[in-house]
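Peer 1: Sequence and predicted structure below; questions after.
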Amino acid sequence: MVGKMSDNPFFAPSTLVHELPPFAEIREEHYLPAFERGMADQLAEIAAITADPQAPTFDNTVVALERSGALLRRVQLVFDNQNSSDTTPAVQELDAELSPRLAAHADAIHLDPELYARVRALYEARDSLGLDAQALRLLERYHTRFVRAGARLSAADQQRLREINAQLASDATAFRQNVLADTRARALVLDSPEELDGLSPDAIAAAAENGRVLGHDDKYVLSLKNFSNQSQLAQLTDRAVRARLLEASLGRAVATNGPLAIRLAALRAERAALLGYPSHAAYVVADETAGSVEAVSAMLARLVPAAVENAGREAAELAEAAAADGVGELAAHDWAYYSERVRQASYDLDASVLRPYFELERVLHDGVFFAAGLAYGLTFTERPDLTGYHPDARVFEVFEADGSSLGLFLGDFHARDSKGGGAWMNELVQQSELLGKRPVVVNNLNIASPAPGEPVLLTWDEVRTLFHEFGHALHGLFSDVRYPLFSGTEVPRDFVEFPSQVNEMWMVRPEVLANYAKHHLTGEPLPAELVARMGAAENFGQGFRTVEYLAAALLDWAWHSVPAGQEIADAQEFEAAALAEAGLAVPAIPPRYRTTYFSHIFSNDYSAGYYAYIWSEVLDADTVEWFGSNGRTVRESGETFRAGLLSRGGSVDALECFRAVVGRDPEIEPLLARRGLL
């Protein structure tokens, strides 16, 4: 039942700064009425477009489409963020109910024959409409969207497409919820601090605090991160505990999500066939910068042999260290531990010694924000007067060099039982000149909460993640486009990771590292010799990391290259065969994600797109070289990168943006050098 306008904070635009959602007023019972009214309002707006007696014009059709769905957009951005960042049983139940309804709503728009006829008429006359470049691209993108959504199919095929889309939405939601539930359930509960030997005192204290929060008083709990190889494997000295931790990680959701993965892959293959593609992978990549299955396959195939060879050399070195401890055969749960041991011996670099120099607040303010000031002139002011969606979600106002307000940034850095694993960026308000919106973005991480009164000390990988996710945030904050369809990170999936990966370079820039890497007690800078050893050790372990990643990317590719009608009997057997065929059946290196908890591809937007990370890294490595060798100041280079790429969103072809900045097509050699694959 739709409530009254005055009852629901979603029914009118927020009056807060930059339309920050009024989280203090939003309650779970507001979501369903807002979704229902939002869908009804948008369908009424679509009906008004198709009922217009005037001939279709860019304004009365395409711009009207862009203006439609304001309420639905408002509630969906907030709901999606809560569902990933601070979910509850009620939110999950609503997600399961709404997912197929929202899929049906999208189909009602994209499969509306009268609406598509208007878009098609404009598209066919596009050269005579006198549109500027951004408007022309918007028309072309809408036409592509309608076609890829099935607007040209017969009525019978469209009906089957609707059924497929509804089932896919339901199954993806179930997959995601199963991963979250089993990730919680399989957290490793330990009885004594001795079992955590090797972890730092603050990490042991955090495990005790985690146990208290999760109802395991006087126990120590290691909650699982979303990826396979848990970070504590590198420090835990007890081999049996390491084995239990990895077993808990690798075994997630096998019974529930194996069958779901098979069905999701089959439905996607059937949908691709309906739309005229040989596989879901072919359907996806046709609208990405890669352009073809052959291009992706060739890049991945080029990387696999060198990565496996590199990992083999590393394995031999680790096996020697393991043998000295009486370990006969290097197992998957041993790799990270002995890798850290060899790293310490080879480079005199103990990762645990680094953590006191990476205190969260200092890394955030004197590292991440400082780098954004150097490159782009930004400043940040925390706004405790503005309420986030959770007590951990802090709100910062972002200012330009001239003092004008650019937008809002929310930082939600700590792990909790209600949050999904991993790290990500969401938009709460999308920038658009047409709608008069400024950007509001949020970064989510999963850093363990410390014991009360203790500092939050980061690992080197967590520092990297903080810089990475802020790169996504900058992509959203710098958006300067006219139309919502192009806002911020609305770019091809195999391009979206590029700006975030580029932003990682600031963590090791000497002027930035020196500004934030200071001991949290003494304020002493990270010693120069440690900095030098960190640089020397940067390529250590690249074989493992590249094989781990490629195994996940090629597993995704295998699932989504299956043609319609091919039956898969068992998900784990399919996974093993796919890895063997790709040359990546390396028992000691599990894929970064195994099938049954690979949420990126089965419940998020990365299906047949996980290759995007390394495809984007080609652009990233090339751009980092450009930053260091173009003869400009950091500020000048930052402004060029912002103006030519970060601000453009999807309003310009992605690779044209790259060429506008770097001045040429991308080259793969910088990536190969970075990964130790030359």
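Peer 2: Noted; the coordinates are in hand.
Peer 1: switch to C-alpha atoms for all contacts and neighbour counts from now on
Peer 2: Noted.
Peer 1: How much space separates residue 522 from residue 356?
Peer 2: As judged by Cα to Cα, to the nearest Å, residue 522 and residue 356 stand 10 Å apart.
Peer 1: Those two: who's more crowded?
Peer 2: The residue with more neighbours, out of residue 522 and residue 356, is residue 356; 20 against 9, by other Cα atoms under 10 Å.
Peer 1: show me what contacts the more buried one?
Peer 2: 457-458, 518-520 (Cα atoms under 8 Å, 6 or more residues apart in numbering).
Peer 1: between these, which is closest to residue 36?
Peer 2: residue 458 (42.6 Å; Cα to Cα).
Peer 1: ok, which stretches of the stretch 501-650 of the chain are helices?
Peer 2: Listed in chain order, the helices of the stretch 501-650 of the chain (DSSP state H, counting those that start in this stretch) span 510-516, 528-537, 542-559, 571-581, 599-602, 612-629, 634-641.
Peer 1: Compare these and report which one is nearest to residue 111.
Peer 2: helix 599-602 (24.3 Å).
Peer 1: roughly how far is whichever helix or strand residue 354 is part of from the heart of the chain?
Peer 2: Assigned by DSSP states H and E, residue 354 belongs to helix 351-354. In terms of Cα atoms, centre = their mean, to the nearest Å, the centre of helix 351-354 is set 27 Å apart from its chain centre.
Peer 1: Please point out which parts of that helix sit buried.
Peer 2: 351, 354 (16 or more other Cα atoms under 10 Å).
Peer 1: what's it in contact with?
Peer 2: 200, 340, 459-460.
Peer 1: any chance of the contacts of residue 356 in JSON lines, plus neighbour count?
Peer 2: Formatted as JSON lines, the contacts of residue 356 follow (neighbours: other Cα atoms under 10 Å):
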{"residue": "457", "neighbour count": "25"}
{"residue": "458", "neighbour count": "21"}
{"residue": "518", "neighbour count": "23"}
{"residue": "519", "neighbour count": "18"}
{"residue": "520", "neighbour count": "19"}
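Peer 1: With distance to residue 245 added, can I get the residues you listed in TSV?
Peer 2: TSV is the format used below for these (distance: Cα to Cα, whole Å):
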residue	distance to residue 245
457	22
458	21
518	32
519	31
520	30
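Peer 1: Closest one of the residues you listed to residue 421?
Peer 2: Using Cα to Cα, these come closest to residue 421 at residue 458, 16.7 Å.
Peer 1: what's the distance between that closest one and residue 390?
Peer 2: Taking Cα to Cα, one finds residue 458 at 22 Å from residue 390.
Peer 1: The structure to be compared is supplied as follows:
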Amino acid sequence: MAKPSGDAPDLPKWSSITPEHVKPAIMAAVDKVNAEIDAIETAFTESTPSSWSDLMDPLERLSEELSRPWGVVSHLKGVRDSEALRAAYDECQPAVVTASLRVGQSRPVYDALVALTKNEAAWASLTDAQKRAVECEVRDAQLSGVALDGAQKDRYNEIAKELSELSTKFSNNVLDATKAFAHTCVDKSEVDGLPDSALEQAAQTAKTKGGHENATAADGPWMFTLDAPSYMAVRSHAKNRALREKVYRAYLARASEHFAPFVDDADAKAKFSKNGSGDNAPLIERILALREEKASLLGYDTFAEVSMAKKMATLDRAESLLEDIRAKARPAAERELEEIRAFAADAGAAEATSGLMQWDVGFWSERLREAKYELKEEDLRPYFQLPAVIDGMFELAGELFGIKVEAADGDVEVWHPDVRFFRVIDVATNQPRAYFYLDPYTRPSEKRGGAWMDDVVGRSSAMAPTTGAVRLPCAHMVCNGTPPVGDKPSLMTHNEVTTLFHEFGHALQHMLTTESCGPVAGINQVDWDAVELPSQFMENWCYDKKVLRKIGKHFETNEPLPDDLYEKLVASKNFGSGTRYLRQCHFAMTDLELHARYKPGAGADAVFATERKIAEKTMIMPSIDEDRFLCGFGHIFAGGYSAGYYSYLWAEVLSADAFGAFEEAGLDDEAKVAETGKRFADTVLALGGGAAPLDVFTRFRGREPAVDALLRHNGLVPVAAA
């Protein structure tokens, strides 16, 4: 086993950090940053730096003084939330935002960056990656309000602070709503249709959350939550229509005034009642108003234009892509819904007579898929045990990218006993290239929903330890998959498998960069609408036969996934594609409409009316009156996807086209797959943000991206030709 080299990063002592540590550490970091920016500004004013090492290296070190400790606190808040940690986070957040603005708006630093771009000799001495880093710093400073003065600058900073606070509050409200809901069933008839895996998880939840120490999967009681594995199981499998309806309505009402009827706790009921602090509706209106004002201060007409300043696409091109996909997906989605209705009617469903409702469609869609392809989701689950899926995923990465992933559990502290730690080895040199954490399971009491990857530290020569030439990168991958139950390992749905591959793709781009210029290494400065390329690319392998035989091993017999199940899985891949893509278009088109044309000021109801107007084009069934999905749409109101949710579809064009290169090489030709994988690693993964994403893609593919592969992979080509 390779030992950590002198390039290994110094990693956080996760389990040792308590909420009491936060304020002293963060305030000390803030003080240090303020002192250092003062010193840098003085030095730059007295003598304008004319080289990379004099200008950019000090700025990179300065940036990490605050971003690293604050990143640790932010991460812990997402995976180990508590009231004490929230309080410490909220107390420190204004000082962190102020210090960050101070650095981002430094005029002496900005002037030095601009001067470097105009110094022909100095500019010519930089690598292409270094030039891009400087250009991105200049752009980011402009978007941070560096050119503003006086009252305008003060107002910009006030907006930045308030937006940061609103984002945190929005996210907290969604987590609190998810935690507040629980529905307990005590009669076996109430849980009819639910698979054993869901009943096992519901019984375990009844023990841990409901205090029912004797709960069993066979006899109950069973507790269901709004956490993804529980919610999706009810929606897809519960014959109990009333249960489906309650869970569906509660999920869409999260963090809104409509959520109160779904909770029993008096404090939670008050929080989510009308005018309660847990309602995200007024926060949405305020966020949109502040973003519009921020855009105006920066000289832009809309916040969408601010967002697009850091992306591959323009607003017109993004909306053109969305409309193209919407037009092709809608006819398919209409046919899919009619087929579901007809199937439910043939099955004698009582609800088919009165008309299927939204909480019926998921259930009958799953029954149709099972009948059509003779495949049940639960037939696959025993074959996707997390340990084997991880091993197969690592083996694939080794074949494609020349790496070996080794378990390094126990080498470092982790934030929860379930968290794993791994070392990535370069096979050619047998030396470490990177490290990463994996937090795989749902923990609704303390961990926010969804799945994400983020950096712990990035590859950097400027931040190299004293004993190494470059600091190696480290990432963390966080999922909310089905946890182990009793003696069984985590048995995953195929969707959970693709989610894991997705996050691993993000991590690979961060970890396998060969760029040592820290500001553009790995995921740094990768345009937001290109950042999903490697993640969505990795999802394609979840339907490749060789890969599925590696990751699909029965948890009891270790037998590989049978050919008949594989064939059924592949055949069912595009089931519901029209509906799925139409839904993505709805999210993305709503996002752009709110940030490009919506005018705040008419109140939160106007926001929901705007969404409903878009739904006329992007939804087949009308939404229910109390639908407040936007109140839980953290991607655009508490994450990085504001005026950027279209990035998922934009990047999917890139990823599908990229996987097309492997298909053209021949997926059964191991030598050509490895050769194509090396080219992918040498471009998409290695270059990171060191080159513009279109240039990176063109270097890999030999041409600009085309949408054909996306349409072909998802069965939408016949619709396009019709």
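Peer 2: In hand now; what should we look at? A quick note: this is a predicted structure, and the numbers were derived from the prediction, not measured.
Peer 1: Quick TM-score on the pair, please.
Peer 2: Here the TM-score for the pair of chains, by TM-score structural alignment, normalised by the length of structure 1, is 0.93; 663 aligned residues with a Cα RMSD of 2.4 Å.
Peer 1: Among the contacts of helix 351-354 of structure 1, which are located in helices?
Peer 2: 340, 460 (DSSP state H).
Peer 1: residue closest to the middle of structure 2?
Peer 2: residue 452 (4.1 Å; Cα atoms, centre = their mean).
Peer 1: count of residues packed around the nearest residue in space to that residue that is not next to it in sequence?
Peer 2: Of all residues beyond its chain neighbours, the one nearest residue 452 of structure 2 is residue 478 (5.3 Å), with distances taken as Cα to Cα, 6 or more residues apart in numbering. Around residue 478 of structure 2 there are 26 other residues, counting by other Cα under 10 Å.
Peer 1: Please verify my assumption that residue 478 of structure 2 contacts residue 442.
Peer 2: No: checked against Cα atoms under 8 Å, the pair residue 478 of structure 2 and residue 442 is beyond contact range at 9.3 Å.
Peer 1: Per the alignment, name the residue of structure 2 opposite residue 332 of structure 1.
Peer 2: When structure 2 is aligned by TM-score structural alignment, residue 332 of structure 1 is paired with residue 358.
Peer 1: Could you find the closest non-adjacent residue to its match?
Peer 2: residue 621 is the one closest to residue 358 of structure 2 (Cα to Cα, 6+ apart), at 7.5 Å.
Peer 1: do residue 650 of structure 1 as well
Peer 2: residue 486 (4.3 Å).
Peer 1: how much space between that neighbour and residue 657 of structure 1?
Peer 2: Distance from residue 486 of structure 1 to residue 657 of structure 1, by Cα to Cα: 14 Å.
Peer 1: where do the contact lists of these two overlap?
Peer 2: residue 648.
Peer 1: Look at the two and report which has more neighbours.
Peer 2: residue 486 (24 against 21).
Peer 1: Now do the contacts for that one.
Peer 2: 648-651.
Peer 1: next one: residue 437 of structure 1
Peer 2: So residue 437 of structure 1 contacts 18-19, 429-431 (Cα under 8 Å, 6+ apart).
Peer 1: Buried ones only from the residues you listed, please, as a PyMOL command.
Peer 2: Filtering those down to the buried ones (16+ other Cα under 10 Å) takes a single PyMOL command:
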select buried, resi 18+19+429+430+431
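Peer 1: hang on, the earlier thing: tell me the one of the contacts of residue 356 of structure 1 nearest residue 115 of structure 1?
Peer 2: residue 458 (51.8 Å).
Peer 1: Please pull up the equivalent of that closest one in structure 2.
Peer 2: Checking with TM-score structural alignment, residue 458 of structure 1 has residue 492 as its match.
Peer 1: cool, residue 154 of structure 1 as well?
Peer 2: By TM-score structural alignment, residue 154 of structure 1 lines up with residue 149.
Peer 1: Okay, its match and residue 156 of structure 2: tell me how far apart.
Peer 2: From residue 149 of structure 2 to residue 156 of structure 2 the distance is 10 Å (Cα to Cα).
Peer 1: who has more neighbours, the two?
Peer 2: residue 156 (23 against 11).
Peer 1: Now do the contacts for that one.
Peer 2: 145, 294, 297.
Peer 1: where along the stretch 51-200 of structure 1 do the helices fall?
Peer 2: 64-67, 70-85, 89-110, 113-124, 133-148, 155-185.
Peer 1: Would you mind getting the average deviation of the third one from structure 2?
Peer 2: Spelled out, it's helix 89-110 of structure 1. Taking mean Cα distance after the TM-score superposition for structure 1, the mean distance separating helix 89-110 of structure 1 from the aligned residues in structure 2 is 1.9 Å.
Peer 1: and that helix, what other elements does it pack with?
Peer 2: helix 31-51, helix 70-85, helix 155-185 (3 or more Cα pairs under 8 Å, 6 or more residues apart in numbering; DSSP states H and E).
Peer 1: In structure 2, which residue range corresponds to the second one?
Peer 2: Counting by TM-score structural alignment, helix 70-85 of structure 1 pairs with residues 64-79 of structure 2.
Peer 1: Give me the residues contacting that stretch.
Peer 2: 12, 22, 25-26, 29-30, 32-33, 85-86, 89, 96, 415, 446-448, 456-457.
Peer 1: can I get the contacts of helix 351-354 of structure 1 in CSV with neighbour count and distance to residue 662 of structure 1?
Peer 2: Listed next are the contacts of helix 351-354 of structure 1 as CSV, based on neighbours: other Cα atoms under 10 Å; distance: Cα to Cα, whole Å:
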residue, neighbour count, distance to residue 662 of structure 1
200, 15, 43
340, 20, 37
459, 20, 32
460, 17, 29
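Peer 1: can you redo the contacts of helix 351-354 of structure 1 as TSV with distance to residue 378 of structure 1?
Peer 2: Putting those into TSV (distance: Cα to Cα, whole Å) gives the following:
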residue	distance to residue 378 of structure 1
200	35
340	37
459	26
460	25
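Peer 1: If anything else comes up later, I'll come back, but that's it for now.
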